[in-house]
Every structure is written in C-alpha cells, then in structure tokens.
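Undergrad: The following comprises the amino acid sequence and a computationally predicted model.
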Amino acid sequence: MRPVVFPHWFHRIRFRCKVCHAELGFKMRAGANQIKMTDIIDGRFCGACHDGETAWSVENCDLCHSGKAGLPPGIFGGHETLGPGRW
C-alpha cells in the first residue's frame, strides 16, 4: 500500500484548526499521530468525516494513499508555515 499524503491546507481553508485538533483528537505536531485504518473505519480521526456521506469513505484507497511507494507518510501543504498568504 502506498503511503498516505495528507493535504493540510486543502482541509485548513475549509475548517478551523479546532475541528481536527480539538474535536477529532489530532495532535498539533506533524507526524505525532499514529492512525490506523481500524481507527478510520471506526469513525475516529479521518473517519469522522470520511464516512461515505460527509466525504469519501475508505473504499477510495488511492485518494489518501497517494504517495510514492516506499516513502514515509507525510503532510502536503503548509504544515510548517502560517498558511497561504501569511508569509
């Protein structure tokens, strides 16, 4: 399975930080969350929204598992900046 690449600013322009980091339990440091597919299937972390109704579900593997094979999972877009237009 290819690694997950998380598009941080795709989500951030739609939701405030607290939605994921306070309400869904994501830690505020990149790489600090150990998320398993069972967590997502059980409706935790990403699975709170990626349930097939609010957003696509786990059946669309390639939408999240989009990294190059052999590389570690990562975050794409602004996780080390203040965000678009704030530099």
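TA: Arrived safely.
Undergrad: okay, CA-based contacts and neighbour counts for the rest of this
TA: Noted.
Undergrad: hang on, P7 packs against L63?
TA: No: taking contact to mean Cα atoms under 8 Å, the distance of 10.6 Å between P7 and L63 leaves them out of contact.
Undergrad: Provide a list of residues in contact with K18.
TA: With Cα atoms under 8 Å, 6 or more residues apart in numbering as the criterion, no residue contacts K18.
Undergrad: take the one below as the second:
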Amino acid sequence: MALAPILAPVSMLLELVICILGIYTGYVKKKVYGYLFAATFLLFTLYDYFYQIGIGEDTLEIVNLIAVLAALGGMYLVLKDR
C-alpha cells in the first residue's frame, strides 16, 4: 500500500494549521516571527501542491529556498526576542 497518496493531504492540512497558528501569533501576540513561520509553512504547502501537480524542479527549489529563508528569519527573531 502506497502511503504518499494518504499522507500528503494530511501533511498539507497540518502545514496549513501551523500557518494559521503563525498568523495568530503574529496578529494577536504582535510577534513578527509568527508571520514568518506562517509564510514558511504556507510555502511548504505550496511546495507539496506544486510537486503533486508536476511543476518543474527549479520552481520547487525556489519555493523551498524562500521557505527556508523565512524560517531562518523567524528563528533569528525568536532567539533575539529572548
């Protein structure tokens, strides 16, 4: 039994939940890193979707790089906040 068709939508749904929590953190808690983590996981969701519909590898890697940079910026702000 192939797990990818079952796990991919579950993963995408969880990524969107984390995105919503990031937006909540940014808006309610007034933490910029919340928005960066929201952007990161939204981009991860887009990456998964683009992969499923067969978008080219170059586009996938650009989306992944932007997501990683957003996460890096968010982590920097978390560490700076402490």
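TA: Yep, it's here. Remember, it's a predicted structure, so these values are computed and weren't measured experimentally.
Undergrad: And the TM-score between them?
TA: Once superposed, the chains reach a TM-score of 0.28 (TM-score structural alignment, normalised by the length of the second structure), with 39 aligned residues with a Cα RMSD of 3.8 Å.
Undergrad: Give me the helices and strands touching the host helix or strand of V10 of the second structure, please.
TA: Secondary-structure element containing V10 of the second structure, defined by DSSP states H and E: helix 4-28. Contact here means 3 or more Cα pairs under 8 Å, 6 or more residues apart in numbering; DSSP states H and E; on that basis helix 4-28 of the second structure packs against helix 32-53.
Undergrad: got the buried residues for the following helix or strand past the helix it packs on?
TA: Heading C-terminal from helix 32-53 of the second structure, the first helix or strand you meet, by DSSP H and E, is helix 57-81. The neighbour-count criterion (16 or more other Cα atoms under 10 Å) identifies 60, 63-64, 67-68, 70-75, 77 as the buried residues of helix 57-81 of the second structure.
Undergrad: Show me which pair in these is furthest apart.
TA: Largest separation among the buried residues of helix 57-81 of the second structure by Cα to Cα: L60 and L77, giving 25.9 Å.
Undergrad: from the buried residues of helix 57-81 of the second structure, which is closest to Y33 of the second structure?
TA: Proximity of the buried residues of helix 57-81 of the second structure to Y33 of the second structure, judged by Cα to Cα, is greatest for G74, which lies at 4.4 Å.
Undergrad: Run through the residues that contact that closest one.
TA: Contacts were defined as Cα under 8 Å, 6+ apart; by that measure G74 of the second structure touches 32-34, 36-37.
Undergrad: Switch these over to a markdown table; also include distance to L13 of the second structure and neighbour count.
TA: Converted to a markdown table, the contacts of G74 of the second structure look like this (distance: Cα to Cα, whole Å; neighbours: other Cα atoms under 10 Å):
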| residue | distance to L13 of the second structure | neighbour count |
| --- | --- | --- |
| V32 | 23 | 17 |
| Y33 | 21 | 23 |
| G34 | 18 | 27 |
| L36 | 18 | 24 |
| F37 | 15 | 27 |
